[in-house]
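*Asks:* Build me a model:
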Amino acid sequence: MIEVQNKHIVVVGAARSGLAVASLLKRKGARVFVTDHSAIAENVKENLEQEQIPFEENGHTEKARGADLLAISPGVPTEAPLVQEYINAGKKVFSEIEIASWFNKGPIVAVTGSNGKTTVTNWLDHTWEKANREHITAGNIGHAFSDAVAQTTENTDALLEVSSFQLDHIDTFKPHVSLLLNVTADHLDRYKENFSNYAASKFRITENQTTNDWFIYNYDDPTITDYVNELQKKADAPRLLAFSNRQKPDESDGAFVRDQNIILKINQEEEVLMPISDVQLSGKHNLKNGLATALAARASEINNDVIRESLRTFEGVEHRLELVREANEVKYINDSKATNINAVWYALDSFNVPLTLILGGRDKGNDYSELVDQIRKKVHTIIAIGEAKPLIEEQLKTVVPHFKTAKNMNEAVRQAKKGAKRGEAVLLSPACSSFDMYDNYKHRGNEFKKAVNRL
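*Replies:* Model (predicted):
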């Protein structure tokens, strides 16, 4: 932890987490200045003025330079010129989640991965509620850690969704329990199109963990298991818990499936937790998410009865394979949170009915051909939207019987209705970010839901 009293700190990025960390630092006695290369929302400006925090927008002036350290929002790339100025000057650059952790009083349970982070973090919240355990739920999930950290005590667990961008600039951030769900190509535009750079960012979640801590990981992901093999060589490595829905992890404690039952293996002793048919959320990927959740609960000393109840009753999160409505016996599914290829692959894997798939948005360096096998089996119509339309058309037009484009979500949904037959489903699972047309994936999902409800 760095003493912030009377320190001159510049916060780059005035979205939700930027405002939250600026406010936190001001309360802790720092001299804070907020800068944003774009326009700052009116309500954010009002909040900054109320808290007497000076700011600038639409570019960085000299006022943004010369501070003692820099705090950056997840949306600000490391390669941004202002960030590089501080790094080249040998000054510290910290993420909002790192700074918030300095003022956290209880254990941290941190979830990262390319897909499933939001589902698992919400599932943890559901489990902790069932256990009547004192906790906060924050991070990349939509509620900044800096806004919630004041509520923590020694008995409060902080359940955090953590992105690679937030991990890029940690220093002392130390979860008691960390979870790494998977590592697949995503956000490569922020990592010089280099998958290894992106994976290394995810692995930083264990950076400060010791033998008193837990690392829960996906045993079926070769990128992660290669990392674990190296991690185990460290004298002070965290205790490991592996999860798999395909195989029993060799010699490791963890969770796996045998004879249609979830098996927990703790301290080398196996116990049957429950039948997989009792897990409320469908899909192989959600079974894995449930296994990870169960292990995090056990590592946090929550008993099996509570874990069973949580796995039986958790219904999932908005914008993640969310059934919007059924109209004329066609199901409309909102999976707006699927912002990369792997997430779409999992979504398609969850269906056994013919599909109309709405794809597109702002491309992140996607290789859509990775979806070809799933699409050939299940999708008869693709409707492409957003900036990625030409790329999707180039890679997938010949794969489906019907390929269409739409100018907006309303048109896409209307076209989907025309081609979908009874017993089928229309799936919005974009594989792209939303920023070409919408504020975020929630805005995109809500526009899809509005369009569906207008049918």
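*Asks:* C-alpha only now, for contacts and for neighbours.
*Replies:* Will do.
*Asks:* How many residues are close by residue 196?
*Replies:* By other C-alpha atoms under 10 Å, the residues close to residue 196 number 14.
*Asks:* To check against the first, give me the structure of this:
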Amino acid sequence: MSDSLRAIPVPPSVPLPAGSPVAIVGLGRTGIGVARLLHSQGHPVTLLESRDGSEQRVAAASLQAEGIAVRLGVPLTLDALPEPRPAAVVVSPGIRWDHPELERMRAAGIVVLGEMTVAARATGAIPWVGITGTNGKTTVTHLVHHLLSQGGLQAPLCGNVGISAAEVAQQSLRGEGAIPDWLVVELSSYQIEQSPELAPAIGVWTTLTPDHLERHGTLDHYRAIKRRLLENAAVRILNGDDPDLRSRAGSWDAAEWITARPQAELPPVLRPRLWIEQGQVQGPEGPLFAADALAMPGDHNLQNMLMATAVALQAGLQPAVIEAALRGFPGVPHRLERIRERGGIAWFNDSKATNYDAAEVALKALHGPLVVLAGGEAKQGDASGWLEQLRRQASAVVLYGAAQEAFAALLREGGYGGPLERCQGLDEGVPLAASLASACGARGVLLSPACASFDQYRDFEARGDHFRQLVLALPAED
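*Replies:* Predicted coordinates:
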């Protein structure tokens, strides 16, 4: 574990005293879920939010009607906390874990917690599948949820995708529906950093490439945060086809590796649990099922399929049940989601591609030539692989949002020679892409932003939903 990770504050593992007051910072999905969970457990709760707009007022009114105190327009400071001082403060993942005001709170004897710590304590003996990674975690999370559910298990999907883990915990405590057999939890680096105690029954690590470095500082620190989740897990499932993970295979005392290649292509230190050979998913006991069971394009989705299969096998599902469920998997919204075909041109929503590496994977997975829409709020990272795929696959590129000027310079400097158009947003970008696709003879149009969405949207889902609406509204072509 890196020295920088050792320096990150770790909250005490003792439970909150019964009936102790708690402050929650952030009126988003996480904050609302935690507020309701702790309120149902008998804690006096005050939720603090720095914004004071119409959306926040509607959410506050709903919570206040349930007996939860909400204060809007309140900055994140020690002095803004309600009196008497709370025993604990729970913060949203968007707040830096080393924020100076959080440090002041810790120094004042206040326990600072992340949502996942609160949710994990509340779910008790229900085992978690904790899934993390720079890219691929959303697809694997949906796949695991689908496989376990089709296998007859109660396995709600939550965390960084779907509903909050705290909300699932509250539903279980209220006795709403059957008690889950598993919780399938997607975990971002922010959530893991804020909940270092998390110890899932099964941990899955999909990929590791530079991301969120504006928050975590260095790749080593970012890697160490994700690694901690897997080190805490009883069963560790790792992607042996990811270069960064594979290069550190010898550092694990125990792990279950997967590869979408033949077993013999892996280094001796890495003995896979699942691999693909002769068109079959293979395990130590022999062939399990055909490797084409999952109808999603790209080698990366073979890796995703194998990681989800490894989880399902650990949960007790038989290979025949897994294969049948894979063949019925409907896909993941916003991840290479095929929206429609118009005039012989396919339209794909890949709004989940919020960094260069994810956008590169999407370009590799589809058959070109493509018209690509990219833009939003740019992140740090190595764009070389993405630029290479744009040169190979993109007959034209449409740039929009805050990153359009920087991206235009990046593409020109990177040797992209195709048509390059700029516009303010997707309202202009979609019809422009349609016109370019017809003129360039493209086979598809791909929204794969390589950016965060926060310049124009609340999250990548809202961006993808808007794109889908605009594409479906395009008039039909003969």
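*Asks:* Share the number of residues neighbouring residue 322 of the first structure, please.
*Replies:* Other residues lying near residue 322 of the first structure total 19 when counted by other C-alpha under 10 Å.
*Asks:* just residue 268 of the second structure next, same as before
*Replies:* A count of neighbours around residue 268 of the second structure, defined by other C-alpha under 10 Å, yields 11.
*Asks:* which residues touch it?
*Replies:* Shown in contact with residue 268 of the second structure (C-alpha atoms under 8 Å, 6 or more residues apart in numbering): no residues.
*Asks:* Then residue 448 of the first structure?
*Replies:* Residues near residue 448 of the first structure by C-alpha under 8 Å, 6+ apart: 334, 409-410, 413, 428.
*Asks:* next one: residue 54 of the first structure
*Replies:* With contact set as C-alpha under 8 Å, 6+ apart, residue 54 of the first structure has these partners: 32-34, 48.
*Asks:* Alignment lookup: it to the second structure.
*Replies:* Mapped onto the second structure by TM-score structural alignment, residue 54 of the first structure lines up with residue 69.
*Asks:* Look up how far residue 113 of the second structure lies from that match.
*Replies:* The spacing between residue 69 of the second structure and residue 113 of the second structure, counted by C-alpha to C-alpha, to the nearest Å, is 19 Å.
*Asks:* What of residue 244 of the second structure?
*Replies:* Residue 244 of the second structure sits 30 Å away from residue 113 of the second structure, going by C-alpha to C-alpha.
*Asks:* Which of the helices or strands spans the most centrally placed residue in the second structure?
*Replies:* In the second structure, the C-alpha nearest the mean C-alpha coordinate belongs to residue 138, at 5.0 Å (C-alpha atoms, centre = their mean). Using DSSP states H and E, residue 138 of the second structure sits in helix 137-150.
*Asks:* Show where the next helix or strand along the chain from that helix falls in the first structure, residue numbers please.
*Replies:* Next helix or strand after helix 137-150 of the second structure toward the C-terminus (DSSP H and E): strand 157-159. Mapped onto the first structure using TM-score structural alignment, strand 157-159 of the second structure covers residues 137-139.
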